[in-house]
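J.: Provided below for reference: sequence and predicted model.
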Amino acid sequence: PLPAECFLAHIEADCAVFRELAAEAGLVSTNDVFPSPTEDPILDALLSLPWIPIPGIANPVGDIPAFRRGIELPEYDDSFVKIASPTVAFYRGGKIEDFFDEVDGFPGGIAVQVPEITIFGSPDRGFPRVYPKVLAMLKKHGGVVFEAPTLVKFPQHIGGLFYQKGIAVDLVEPDLVHLGALMVRHPGQEIDAVGVNRGWFHRISEDGVWRRETREDDCPCGVDWPHERHLSSLYIVEHFLADSTNFNE
């Protein structure tokens, strides 16, 4: 149930009245109100999220898992396909260390499991760029991968096989860190590659604040928001490290 604040009005009338109003507005088909994914990029992005297994489904044929969409949305177009494209990820979980001995582009360190809010959450605007718990881990281990139990596909990866699964930080100098995304390639039902993409560098000042330092080997994407998201995720990780009891996972 949605909160009452989500509604401006609740109007009840004979269906014929609504049909007449719709016809006057030129709304004569379902797609006029609910455009298909080929016309609606937001819906297309949401439908591109990984599918997740449905637990407890008895299958007399054998171990054949059943999946549902990661976000269950009403669909008004026939989206059934008998053989799914490799771009459809049927994600069954698992940690990176279960599949790979090393992470491409990551110089080394430890992996820490963090809740999925790390990827999906958003702190208040103007959050402080101070990460003492993370920095302590970096000084001890050199690098840390913060891995979430889920995958997310951002708009720049629509139609591809790549998903973000967390963030990775490594200590380049005593007061310089590199922050990038932990990425996986997931065609079909298996993760077959993992790596850390090129991100931003941050210089840590005496007051503990992380400030971006532009370098020649920065990520060449030319877009700020993915890297700002990495900082947001790291802020959530900092709170998780300080007190994990405030998190559901």
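T.: Sure thing, it's come through.
J.: only C-alpha atoms for contact and neighbour calcs from this point on.
T.: OK.
J.: longest strand of the chain?
T.: In terms of residue count, the longest strand belonging to the chain (DSSP state E) is strand 162-173.
J.: pasting the second one now:
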Amino acid sequence: MAVEKTNGDQFPTGMRVLAVDDDPTSLLVLETLLRRCEYHVTTTSQAVMALKMLRDNKNKFDLVICDVHMPDIGGFKLLELVGLEMDLPVILLSGNGDPKLVMKGITHGACDYLLKPVRIEELKNIWQHVVRRKKICPKDRNNSDNQDKPHHGGGEGAGTGNSDQNGKLNKRRKDQNEDEDEERDENENENEDQSSQKKPRVVWSVDLHQKFVAAVNHLGIDKAGPKEILDLMNVEKLTRENVASHLQA
């Protein structure tokens, strides 16, 4: 049963959970516990398959639980892609409780990080992430609809961050040109530097990320370096530094 169709008495019964783990025993235990919580559960042992299911069945899942260490694209990459394309809450699972790993998961957008063996008491409360996300979503959509407004955090970053880098490169190239050109570049840099203080990071839109993925797939994982990816993407004002940072994410 879809979360949107449940009333206050029924929720969270029927919440639709996609569980992802390459360990069959862990996946079976997770599925059993989730069903005891009266959630509707779909399972897969491949993160790639999970991503395909999400892309093919948009709005048919309310929450994703994925193991961090997967043999294909990995839990962190799945987390990134889901955040870019679906904006669904994602919970990461791991047998490794290293604080650095936990912090990486949270800073990459995970709404929770559960240690194995997971307990049913923890799973009984995961529905709260769905409710919280649904309350936040309208505000996020307003931000994306007003990308040209400087007081919003997300939308404008891609253009400003890239133009700042490009402006600095252009200035270096024109250092020996006429004074008139130098003055124009300095003015542009000053404006761009002011903007970059507000929007220092590139925001990877779905379209931009898809171009990135297409370039990586074309080159192959072993040969996909920042310069090669940048050349294939052929996106104006995108820099090698932007691509390298996204490649390491």
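T.: Structure received. Bear in mind the structure is a predicted one, so any value in this text is a computation, not a measurement.
J.: got a TM-score for the pair?
T.: Comparison of the two superposed chains (TM-score structural alignment, normalised by the length of structure 1) gives a TM-score of 0.22, and 97 aligned residues with a C-alpha RMSD of 6.1 Å.
J.: in the strand or helix carrying residue 129 of structure 2, what's buried?
T.: Using DSSP states H and E, residue 129 of structure 2 sits within helix 127-145. Of the residues in helix 127-145 of structure 2, those buried by neighbour count under the rule 16 or more other C-alpha atoms under 10 Å are 127, 129-130, 133, 143-144.
J.: would you mark the buried spots in the longest strand of structure 1?
T.: For strand 162-173 of structure 1, burial by neighbour count (16+ other C-alpha under 10 Å) applies to 162-172.
J.: check which element follows the helix holding residue 129 of structure 2 along the chain.
T.: Going down the chain from helix 127-145 of structure 2, the next helix or strand is helix 157-173, by DSSP H and E.
J.: what packs against that next one?
T.: Packing partners of helix 157-173 of structure 2 (3 or more C-alpha pairs under 8 Å, 6 or more residues apart in numbering; DSSP states H and E): helix 179-198.
J.: the helix it packs on to helix 157-173, inter-axis angle?
T.: 150 degrees (axes from the mean of the first three to the mean of the last three C-alpha atoms, to 10 degrees).
J.: elements contacting helix 179-198 of structure 2?
T.: Counting contacts by 3+ C-alpha pairs under 8 Å, 6+ apart, helix 179-198 of structure 2 packs against helix 157-173.
J.: what comes up buried for the helix it packs on?
T.: 157-168, 171.
J.: just to revisit the earlier point, could the buried residues of strand 162-173 of structure 1 go into TSV alongside distance to residue 41 of structure 1?
T.: Output for these, formatted as TSV (distance: C-alpha to C-alpha, whole Å):
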residue	distance to residue 41 of structure 1
162	18
163	18
164	19
165	22
166	24
167	26
168	29
169	32
170	35
171	38
172	38
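J.: burial measure for residue 27 of structure 2, as a count.
T.: Here the count is done by other C-alpha atoms under 10 Å, and residue 27 of structure 2 has 19 residues near it.
J.: no, scratch that, I was asking about residue 196 of structure 1
T.: Residues near residue 196 of structure 1, counting by other C-alpha under 10 Å, number 22.
J.: hang on, it packs against residue 181?
T.: Yes: under the criterion of C-alpha atoms under 8 Å, residue 196 of structure 1 makes contact with residue 181 at 5.5 Å.
J.: between the two, which contacts overlap?
T.: Taking C-alpha atoms under 8 Å, 6 or more residues apart in numbering as the criterion, residue 196 of structure 1 and residue 181 both touch 167-168.
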